[in-house]
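A.B. asks: A structural model of the following input is requested.
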Amino acid sequence: MLRLLQHRAPSGERRVIAVTDAATGFVRGATDTLGLASEATARGTTLAEVVAAAGLEGSVDPAEELAAGRLLAPIDHPDTAHLALTGTGLTHLGSAEGRDKMHKAAAAGDTLTDSMRMFLEGLEGGKPTPGAVGQQPEWFYKGDGTHVVGPGAPLTIPAFAQDGGEEPELAGVYLIAPDGTPRRIGFCLANEFSDHVTERHNYLWLAHSKLRQAALGPELLVGDLPADVRGTSRIRRDGAVLWEKPFLTGETNMSHSIANLEHHHFKYALFRRAGDVHVHFFGTATLSFSDGVRTQPGDSFEIEAAPFTLPLRNPLIAAEPEPVAVTSL
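C.D. replies: Reported below is the predicted structural model:
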C-alpha cells in the first residue's frame, strides 16, 4: 500500500514523502503530488510505478514531520482556481438521522422530510450493479483551492457565520487527464467543515452552509480503499476532550457506492476539464452538532481512522469582519 505526503522544509523547499510496505523516504526529484500524478497520466502508467521508477532517498519519519508542522495538505494546485472542492451528503447508513432532526420542523405529521426521502432513495438505488447508473445523491460545492487547509493549520469561522462544525469524512482526490478522463489519485482523511446552524434554519441554505474551508489529512492513500473504515472524531477545549465519538465510513457503511458518487459528479462536462484537480467529500453520519455541541474559537478538531496512520488536527479560529462593497464601473 502506497501513501504520499507533501513536505515543506523550513527553507521552503518542497518534496514528496512516499511510504511503501518496504520503505519510507523522499521521492527522488518530486516536489509535489500533482507532478507525480501528471507524470503517471502522461506515461499511461500508475502512480505507484512512477514512484518506484524514481526511487526513494533520505530518511524521514512522517510522524515527526507532522509534529514539527512540516506536512502540507496531500494535494494542491499552483493555480487555486483549478482545484474544486465538492461533496455529497446523505450517503452513509444513519446519515439521515442528524439531518432529519434539523429539518423535522419542515415536515407535518408523518410526512417525510426531503432529507429523509433523499436518503431512502439512495438506500434503495445508491449501489447499482457495475456498469449501471444508480440514484443521484445530494451534491454541494465548497470552494476552490483557496479553501484547502492542511494538517495543523487553523480552520476559520467567517465573521458572518453562525457555526463552525466538524464533519469527519474521507475525500477522493482526482486529476483530469488531457483527454478529459477523471483519474483517481487516492483517498485522504478530511474535515468537511460546515455551518450547521445556518443549515438548520432552512435546508435551502445548505449551499451557504457548505461554502467554507475544509481540512485534508496528511496522507494520500493510493490504491483501493478498504470497504470498512472505522475512526474517531473528537473536539478538545482547553486541552480536555469536550466530545468524542466513533465514526464509520467505507462502502460497507455507506448507502451509495463510491463509483456511483464519482459518476454523478463527473457526469458534468464542466468537471472534466483537463488539468483540473478535484477533491470530493463522500459524506459522514457523525456530527458533534447532532449531540448538541456548539464549537467556539480555541477548540481543536481531531480525526483519526485506520488505514491512515496519522491524525488530522486543526484548531478553530474566528475571522475578523470583512466589509464588502459593490461599486459600479
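
A.B. asks: can we go C-alpha only for contacts and neighbour counts from here?
C.D. replies: OK.

A.B. asks: quick one: secondary structure of residue 313?
C.D. replies: strand (DSSP: H, G, I helix; E, B strand; the rest coil).

A.B. asks: number of residues surrounding it?
C.D. replies: 24 (other CA atoms under 10 Å).

A.B. asks: that one and residue 236 touch, don't they?
C.D. replies: No. Counting by CA atoms under 8 Å, residue 313 does not reach residue 236; the two are 10.2 Å apart.

A.B. asks: mind listing the shared neighbours of those two?
C.D. replies: 300-302 (CA atoms under 8 Å, 6 or more residues apart in numbering).

A.B. asks: sequence B follows; please return its structure for comparison with A:
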Amino acid sequence: MFLSQLKTGGVVVREGESARLIPGATIFGLASEAIAQGAGLADTIPAGGESVDLPALAAEGKLDVPVRHPEPARMFLCGTGLTHTGSASTRNSMHAKAAEHVSDSMKMFQMGMEGGKPAPGTAGVQPEWFYKGPGTEAVAPGDPLVSPGFALDGGEEPEIAGFYLIGADGTPWRIGFSLANEFSDHVTEKMNYLYLAHSKLRPAAFGPELLVGPLPAHVEGRSRILRGGEVIFDKPFLSGEDNMSHTIANLEHHHFKYAPFRRPGDLHVHMFGTATLSFADGIQPRDGDVFEISSPQFGLALKNPLRTAPDIGFAAVKSL
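C.D. replies: Reported below is the predicted structural model:
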C-alpha cells in the first residue's frame, strides 16, 4: 500500500493501479490514531473515497511531503552516511589527501562493514550521523530545492527515508518509507571533513508516495539531472539492506537511543544514505536544473528543480 498527502489536506491511498482520496485526512493524523488505538496504520484508513488520478495530481504540484508535523519545529530531518556498500570510494576520494592515506570516511565505512549488521535485537557499531534541519526544510515533490546564497554547491543525493512518530510512552513508530533527495553542498564537504555538518544544513525533498510496510531488501532506482529538458546525468542507485553495510534496525537504534529523540508526539525523518552522487562525476548543477529520483518500488518519481537564494550577506547579531 502507498499513501500520498495533498497540500490542501486529504490522503490518497494507492493499491495497485487504483487510487482513492480520503478527504480532510492527514497521514500524520492517521498514524497518531493508529498508535493511540494500538492498531496498524492500514486499519485506521477509512473505506471508500473517490477515485483520483495520482500522476495528474503530482504533475499539478498538489502533492506534499508524505508526512508533516503540524508544528514544524517538532519535525526533525536527520540521516546517516557511509551506509551503502558502494559509498566508501566516493567519500574517500573526497576526503583522502594522498593515495596512501586512509581517510576517516573509509575507516567509518569499514567499521560498518565489520559491525553494522548485528544479530536481531542487538546493537552494532554506530554510523556517521548528521542533522539537516526542522520541518520547515522538508520540500514537497515539484517544489524547488533552494540552495543558500553562500553555498559552494547544491547537489543531489538519492536516498530512502523513513518516517517515525513517537508514541505517548516514548516508543518510536515507523510510519513508512519514501524516496528522498538529501540535498547537500559537496564542495564545502570536500574542503574538510569537519565541514560535513555545514554541508548538510540544507533542505531535503521527500515523496511523492509513502510505502507502508517493510523496506524491500533490494531497491533499484535511477538518479537523473535534466537541464533544459536534456539529461546531463543518469545513473542507477541501489539501496535496501542487501546493498548496505548496516541494518535498518541498527541505524534506527543509534538514532532513537538518544532520549531527546524519543519525545512523545515528535516526528522524525531519517535518511539512510547513498552510494551515487553526480558530484563524483564532476557535475555542477545550475539553477533551473531538475533532479529526478525514481524507483519502481516507490511509485512516482521525485522531481525538484534547483534554485539559489540571494546571499543575505553578513549575519549580524543585535544586542538587546
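
A.B. asks: overlay them and tell me the TM-score.
C.D. replies: Here the TM-score for the pair of chains, by TM-score structural alignment, normalised by the length of the second structure, is 0.97; 319 aligned residues with a CA RMSD of 1.2 Å.

A.B. asks: how about CSV for the shared contacts of residue 313 and residue 236 of the first structure, with distance to residue 272 of the first structure and neighbour count added?
C.D. replies: Shown next, in CSV, are these (distance: CA to CA, whole Å; neighbours: other CA atoms under 10 Å):
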residue, distance to residue 272 of the first structure, neighbour count
300, 36, 25
301, 33, 27
302, 33, 19
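
A.B. asks: regarding the aligned partner of residue 81 of the first structure in the second structure, what is its secondary structure?
C.D. replies: In the second structure, the residue matched to residue 81 of the first structure (TM-score structural alignment) is residue 73. Of the three states, residue 73 of the second structure takes helix under three-state DSSP.

A.B. asks: let me know the closest of the shared contacts of residue 313 and residue 236 of the first structure to residue 196 of the first structure.
C.D. replies: Nearest to residue 196 of the first structure among those: residue 301, at 15.7 Å, using CA to CA.

A.B. asks: what's the match for that closest one in the second structure?
C.D. replies: So residue 301 of the first structure corresponds to residue 291, using TM-score structural alignment.

A.B. asks: residues in contact with the one helix or strand that match maps to: which ones?
C.D. replies: In this assignment (DSSP states H and E), residue 291 of the second structure forms part of strand 290-294. Residues outside strand 290-294 of the second structure that contact it (CA under 8 Å, 6+ apart) are 156, 158, 179-181, 221-227, 300-306.

A.B. asks: what are the boundaries of the helices in the stretch 151-300 of the second structure?
C.D. replies: 186-191, 196-200, 248-256 (DSSP state H, counting those that start in this stretch).

A.B. asks: circling back to that earlier point, OK, contacts around the nearest residue to the match of residue 81 of the first structure once chain neighbours are set aside?
C.D. replies: Distance criterion CA to CA, 6 or more residues apart in numbering; nearest residue to residue 73 of the second structure, sequence neighbours excluded, is residue 134 at 5.4 Å. Shown in contact with residue 134 of the second structure (CA under 8 Å, 6+ apart): 72-77.

A.B. asks: kindly report the same for residue 136 of the first structure.
C.D. replies: 122, 126, 260-261, 264 are the contacts of residue 136 of the first structure under CA under 8 Å, 6+ apart.

A.B. asks: sorry, back to before: so which of the contacts of residue 134 of the second structure is the most crowded?
C.D. replies: residue 77 (26 neighbours).

A.B. asks: in stretch 240-251 of the first structure, what counts as buried?
C.D. replies: Residues of stretch 240-251 of the first structure classed as buried: 244, 247-251 (neighbour count, 16 or more other CA atoms under 10 Å).

A.B. asks: same thing with stretch 187-206 of the second structure?
C.D. replies: Buried, per 16+ other CA under 10 Å, within stretch 187-206 of the second structure: 187-190, 193, 196, 198-206.

A.B. asks: may I ask which two of these are separated the most?
C.D. replies: 193 and 206 (26.0 Å).

A.B. asks: mind listing the helices for the stretch 1-150 of the second structure?
C.D. replies: Under DSSP H, counting those that start in this stretch, the stretch 1-150 of the second structure gives helices at 27-37, 54-59, 87-95, 104-115.

A.B. asks: let me have these in TSV, extended by mean neighbour count and distance to residue 129 of the second structure.
C.D. replies: Putting the helices of the stretch 1-150 of the second structure into TSV (neighbours: other CA atoms under 10 Å; distance: least, CA to CA, whole Å) gives the following:
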stretch	mean neighbour count	distance to residue 129 of the second structure
helix 27-37	18	25
helix 54-59	16	32
helix 87-95	20	15
helix 104-115	19	11
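
A.B. asks: residue 122 of the second structure: which of those helices is closest?
C.D. replies: Here helix 104-115 is closest among the helices of the stretch 1-150 of the second structure (CA to CA), at 11.0 Å.

A.B. asks: what's the angle between that closest one and helix 248-256?
C.D. replies: Compare the direction of helix 104-115 of the second structure with that of helix 248-256 by axes from the mean of the first three to the mean of the last three CA atoms, to 10 degrees and you get 120 degrees.

A.B. asks: and helix 104-115 of the second structure, which stretch of the first structure?
C.D. replies: The aligned range for helix 104-115 of the second structure is 114-125, by TM-score structural alignment.

A.B. asks: then stretch 225-238 of the second structure?
C.D. replies: By TM-score structural alignment, stretch 225-238 of the second structure lines up with residues 235-248 in the first structure.

A.B. asks: sorry, back to before: show me the buried residues of stretch 240-251 of the first structure that map onto strands.
C.D. replies: If you go by DSSP state E, these have 244, 247-249 in strands.

A.B. asks: just to revisit the earlier point, now which residue in the first structure aligns to the residue nearest to residue 73 of the second structure?
C.D. replies: That one, residue 134 of the second structure, aligns with residue 144 by TM-score structural alignment.

A.B. asks: who are the contact partners of the closest residue to residue 46 of the second structure other than its chain neighbours?
C.D. replies: With sequence-adjacent residues excluded and distances taken as CA to CA, 6+ apart, residue 46 of the second structure is closest to residue 22, at 7.2 Å. Residues in contact with residue 22 of the second structure (CA under 8 Å, 6+ apart) are 10-13, 46, 48-50.
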